[in-house]
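Q: the sequence and its predicted three-dimensional model are supplied below.
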Amino acid sequence: MTGARVGSALTDEQQAVHDLVEEFAAAEVRPTAAEADETETFPEDVWDGLAELGLTGLTVPEEYGGFGADETTYAVANEALAHGSLAVATALSVHCLATSCIAEFGSEAQREAWLPEMAETGRPVGMFCLSEPHAGSNPAEMSTTATYDPETDEYVLNGEKQWITNGKRGGVAIVFAKVDDEARDGDDASDPDDAITQFLVPADTDGFEVGKKEEKLGLRASDTTGISFDDCRVPAENRLTEPGKGLSAAFRTLTEGRIGIAAQAVGVAQAALDEAKSYAEEREQFDRPIAEIQTIRHKLAEMSTDVSAARLLVREACRQAEAGEDYRVAASKAKYRASEAAMSVTNEAIQIHGGYGYTTEFDVERLYRDAKITEIYEGTTEVQKTIVARGVFGE
């Protein structure tokens, strides 16, 4: 993966960020990816390296010590990092979701208290707690509640969240819950959807309980857990949005995050393409490198085209976001197409490797397993198609 392949449309600063992350990923991330996957252990030294580069503050405004990256910069950084390890890129993107929520919805006191340290050191590591065991694609069905206690000016959280990235290593969570409060600032208490809001909850709060680490098909180095709340008390000042505004805030955050996931899918696909090309040039059959066989060349041509097309969709979503346009459909198009490209390209990369591609000796096996999650998290492919279809009909 080279800077030239990323495209000339990048500004000098965006290209510099891409090159910086690409160099770090090649030197520090990719060499540890296979072992981290095998041992299912997150490489904390890599995380510290990301913090030293300022990447844990990628979406934190400059006034709080962050990078203040625009959408394109965020996307190219995610692509380059995922080219080294999707598990690491995913951990960073979720951390960035948390810092983005604090930056956009938090009070000045909350921003000053949390963002500088999260940007500079990458700790506490951020978590984003929206999905639940029975409320995945439709978060409006969530059952986690937050009951206001006027005597202590606290909210008492009860419920369970699922599929939480950084679950065991995280230090602060953005938690979405339905406020169980008959006097919700004049809101209609009969409509539970109008009660959803978000809270900033430190992981060391009493009643904040981290569940077992999930055993997954891919993304094994990234710790994914459930989190439950058992009379978990948080100060009222830790509420980030008014009741009834939490769900729209979540959707807005997820739309931004989908661009990052799409970029990560492009990074995985590019890594698989690079591995397949390199292998085809070295592997000989019938007295010549298989790269000279037309069937293989056509596979690589299709793979390269898919990667380029997905990357362009990501860039268009970034352009619309930076222009202040409604980019929800563009973000869904990018995630839908890029995740499908990641699956098809990694599949073909294994096919080009033949039997060797089915073994853990070659990275394409891990890339194939990792690629699947890009079709699922932060909105499944089916959800993305639904959003795109609404755009087609102007709904």
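A: All right, it came through fine. Numbers count the residues shown, from 1 in each chain.
Q: going forward, measure contacts and count neighbours with C-alpha atoms only.
A: Will do.
Q: now the farthest one out in this protein, which residue is it?
A: Asp287 (44.4 Å; C-alpha atoms, centre = their mean).
Q: and it, what does it touch?
A: Asp287 makes no contacts at all, as judged by C-alpha atoms under 8 Å, 6 or more residues apart in numbering.
Q: quick one, helices of the stretch 151-300 of the chain?
A: 246-282, 294-322 (DSSP state H, counting those that start in this stretch).
Q: now the element after the last one, going C-ward?
A: Tracing the chain C-terminally past helix 294-322 and defining elements by DSSP states H and E, one meets helix 328-353 next.
Q: same for that next one, what does it pack against?
A: Judged by 3 or more C-alpha pairs under 8 Å, 6 or more residues apart in numbering; DSSP states H and E, helix 328-353 is in contact with helix 246-282, helix 294-322, helix 363-371, helix 381-392.
Q: for those helices, give me a markdown table that also has mean neighbour count.
A: Shown next, in a markdown table, are the helices and strands packed on helix 328-353 (neighbours: other C-alpha atoms under 10 Å):
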| stretch | mean neighbour count |
| --- | --- |
| helix 246-282 | 24 |
| helix 294-322 | 19 |
| helix 363-371 | 25 |
| helix 381-392 | 16 |
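Q: so can I have CSV of the ones you listed showing distance to Ala236?
A: Output for these, formatted as CSV (distance: least, C-alpha to C-alpha, whole Å):
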stretch, distance to Ala236
helix 246-282, 15
helix 294-322, 32
helix 363-371, 39
helix 381-392, 33
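Q: need the helices of the stretch 151-300 of the chain in a markdown table (columns: distance to Gln384).
A: Compiled in a markdown table, the helices of the stretch 151-300 of the chain are given as follows (distance: least, C-alpha to C-alpha, whole Å):
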| stretch | distance to Gln384 |
| --- | --- |
| helix 246-282 | 10 |
| helix 294-322 | 14 |
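Q: comparison target below:
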Amino acid sequence: MSTVDDAPVGAALELLNISSLLTEDQRDIQRAVAEFLADRVRPHIGQWSEDHHFPRDLVPELGKLGLLGMHLDGYGCAGVDAVSYGLACLELEAADSGLRSFVSVQGSLAMFAIWRFGSENQKQEWLPRLAAGDAVGCFGLTEADFGSNPAGMRTHAVRDGADWILTGEKMWITNGSLADVAIVWAMTDEGVRGFLVPRGTPGFSASDISNKLALRASITSELSFDNVRLPDSARLPEAHGLRAPLTCLDEARFGILFGAVGAGRDSLDSALAYAGSRIQFDRPISAFQLTQQKLADMAIELNNSMLLALHLARLKDAGEIKPVHISMGKLNNVRAALAIARQCRTIFGGSGITTDYPPLRHAINLEAVLTYEGTAEIHALTIGQALTGHAAFSG
């Protein structure tokens, strides 16, 4: 059987010498994450995906490496720049979208919500534990009937004396059954508010969604809240309205637009290695014009996506990034990576449908990534609104 082990890592992104655009510290962070994944994840990820297994034991190791909430300041977080965070997401998703999803939800949704909207007591209680990987967080916004329109959520919280009573259900929640704390968004008489719901709170339960075809090396759950009583200290005091959870989603979407490049790069690098070693008609298939056309087209799209990601990261570091920028990045880069993964699979022929090679696993995962944290359609309409001034997706 042919192997991809000899492929030069990142070869597909070196045509434009993109590494020269990075600082030494940024390259060091990217290299450290890649080496960790090569040792601890890559030898097992195909089997984990097939077995629908998330490696919970890796979480403290991710914390030790500084990957959890790495772009946040203080409370045990690394406080790196946006480029470094993006490069870490790129390497994580090059291994598997499920692993990047875990890190995104932990750091850019659960931790960011507490860091940005929480009280000092909430930050002190949860952020150091979450950063170290001693605790896991999840983010409950989506409901079965309200994905693209979270403003219609049915989960609600009502005041009862000094407490709140939380009732409802959330769907498609990454890390749900693993979580030691859930960040839950609910409708109240005062508008949308966020609450911290620790594991074991009476009335709070989580059940896993087991019939997934994508993101199989990731835990996805349904959360249920049956008259859950919470003190007012569980409320995120600085979160007012739907803008709060949407701000958190923009943080996570930023990681996705880099992560998609990683999935595309891994697919293309593996296809390059396979095409160079697979012999047909007495020559490697990489010597045939049709194969080279595929490889060239994919390399152009991949490098364009990477340059877009770096541009957006620099806008973010400068404090100039806007939601429409992130929508453009996620839509373009996920769409490009999905096309690359599908095309790479064709280079492997029949072998490409096995877990021995990554492109089809990436393609299936990217089908989910294309939908979650804003569907392709919603991101397209966000861009359309910026261009025309008309919001086509509101009532």
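A: All right, it came through fine. Note that the coordinates shown come from a computational prediction; the quantities given were computed from them, not determined experimentally.
Q: TM-score of the superposition?
A: The TM-score (TM-score structural alignment, normalised by the length of structure 1) is 0.92; 377 aligned residues with a C-alpha RMSD of 1.6 Å.
Q: re the thing from before, of the helices and strands packed on helix 328-353 of structure 1, which is nearest Glu215 of structure 1?
A: helix 363-371 (12.9 Å; C-alpha to C-alpha).
Q: what about the equivalent of Tyr74 of structure 1 over in structure 2, distance to Leu331 of structure 2?
A: Aligned by TM-score structural alignment, Tyr74 of structure 1 pairs with Tyr85 of structure 2. Tyr85 of structure 2 is 19 Å from Leu331 of structure 2, where distance means C-alpha to C-alpha, to the nearest Å.
Q: thought Glu275 of structure 1 was touching Ala349?
A: Yes. Using C-alpha atoms under 8 Å, Glu275 of structure 1 is in contact with Ala349, at 7.3 Å.
Q: compute the distance between the residue mapped onto Gly267 of structure 1 from structure 2 and Pro359 of structure 2, please.
A: Mapped onto structure 2 by TM-score structural alignment, Gly267 of structure 1 lines up with Gly262. For Gly262 of structure 2, the distance to Pro359 of structure 2 equals 12 Å [C-alpha to C-alpha].
Q: next: Arg283 of structure 2.
A: Arg283 of structure 2 is 23 Å from Pro359 of structure 2, by C-alpha to C-alpha.
Q: check Ser267 of structure 2 too.
A: 5 Å.
Q: list residues touching both of these two?
A: The contact lists of Ser267 of structure 2 and Pro359 share 341, 344, where a contact means C-alpha under 8 Å, 6+ apart.
Q: before we move on, the earlier item: what lines up with the residue farthest from the centre of structure 1 in structure 2?
A: Per TM-score structural alignment, Asp287 of structure 1 is aligned with Asp282.
Q: how close does that match sit to Phe288 of structure 2?
A: 11 Å.
Q: ok, Arg335 of structure 2 next?
A: 27 Å.
Q: swap in Asp51 of structure 2?
A: Asp51 of structure 2 is 37 Å from Phe288 of structure 2, by C-alpha to C-alpha.
Q: same check, this time on Gly264 of structure 2
A: Counting by C-alpha to C-alpha, the gap from Gly264 of structure 2 to Phe288 of structure 2 is 22 Å.
Q: what about the match of Tyr74 of structure 1, is that helix, strand or coil?
A: helix (DSSP: H, G, I helix; E, B strand; the rest coil).
Q: who's in contact with the residue nearest to it when sequence neighbours are not counted?
A: For Tyr85 of structure 2, ignoring the flanking residues on the chain, the nearest one in space by C-alpha to C-alpha, 6 or more residues apart in numbering is His71 at 6.1 Å. Each residue near His71 of structure 2 by C-alpha under 8 Å, 6+ apart is listed here: 77-82, 85.
Q: which position in structure 1 pairs with His71 of structure 2?
A: Under TM-score structural alignment, His71 of structure 2 pairs with Thr59 in structure 1.
Q: for its match, helix, strand, or coil?
A: Assignment for Thr59 of structure 1 (three-state DSSP): coil.
Q: from Leu115 of structure 1, how far out is it?
A: 10 Å.
Q: for these two, list the residues in contact with both.
A: Common neighbours of Thr59 of structure 1 and Leu115 (C-alpha under 8 Å, 6+ apart) are 66, 99.
Q: how about the nearest residue to the aligned residue in structure 2 for Pro133 of structure 1, chain neighbours excluded?
A: Matched to structure 2 by TM-score structural alignment, Pro133 of structure 1 sits across from Ala144. Nearest non-adjacent residue to Ala144 of structure 2, counting by C-alpha to C-alpha, 6+ apart: Met171, 5.4 Å away.
Q: what's around the counterpart of the one you found in structure 1, how many residues?
A: Alignment note (TM-score structural alignment): Met171 of structure 2 maps to Gln162 of structure 1. Using other C-alpha atoms under 10 Å, Gln162 of structure 1 has 21 other residues around it.
Q: just checking, Gln162 of structure 1 touches Glu132?
A: Yes. Between Gln162 of structure 1 and Glu132 there is a contact under C-alpha under 8 Å: 4.8 Å.
Q: between Glu275 and Ala349 of structure 1, which contacts overlap?
A: Joint contacts of Glu275 of structure 1 and Ala349 (C-alpha under 8 Å, 6+ apart) are Val364.
Q: mind reading off the mean deviation between stretch 254-266 of structure 1 and structure 2?
A: By mean C-alpha distance after the TM-score superposition for structure 1, the fitted stretch 254-266 of structure 1 averages 1.1 Å away from its aligned residues in structure 2.
Q: tell me, the helix or strand hosting His18 of structure 1 lands on which residues of structure 2?
A: His18 of structure 1 belongs to helix 12-24 when assigned by DSSP H and E. Per the alignment by TM-score structural alignment, helix 12-24 of structure 1 matches residues 24-36 in structure 2.
Q: now do the buried residues in the matching stretch.
A: 26, 29-30, 33-34, 36 (16 or more other C-alpha atoms under 10 Å).
Q: most neighbours, which of the contacts of His71 of structure 2?
A: That'd be Tyr85 among the contacts of His71 of structure 2, by other C-alpha under 10 Å, with 25 neighbours.
Q: now that one: how far from Ala260 of structure 2?
A: 14 Å.
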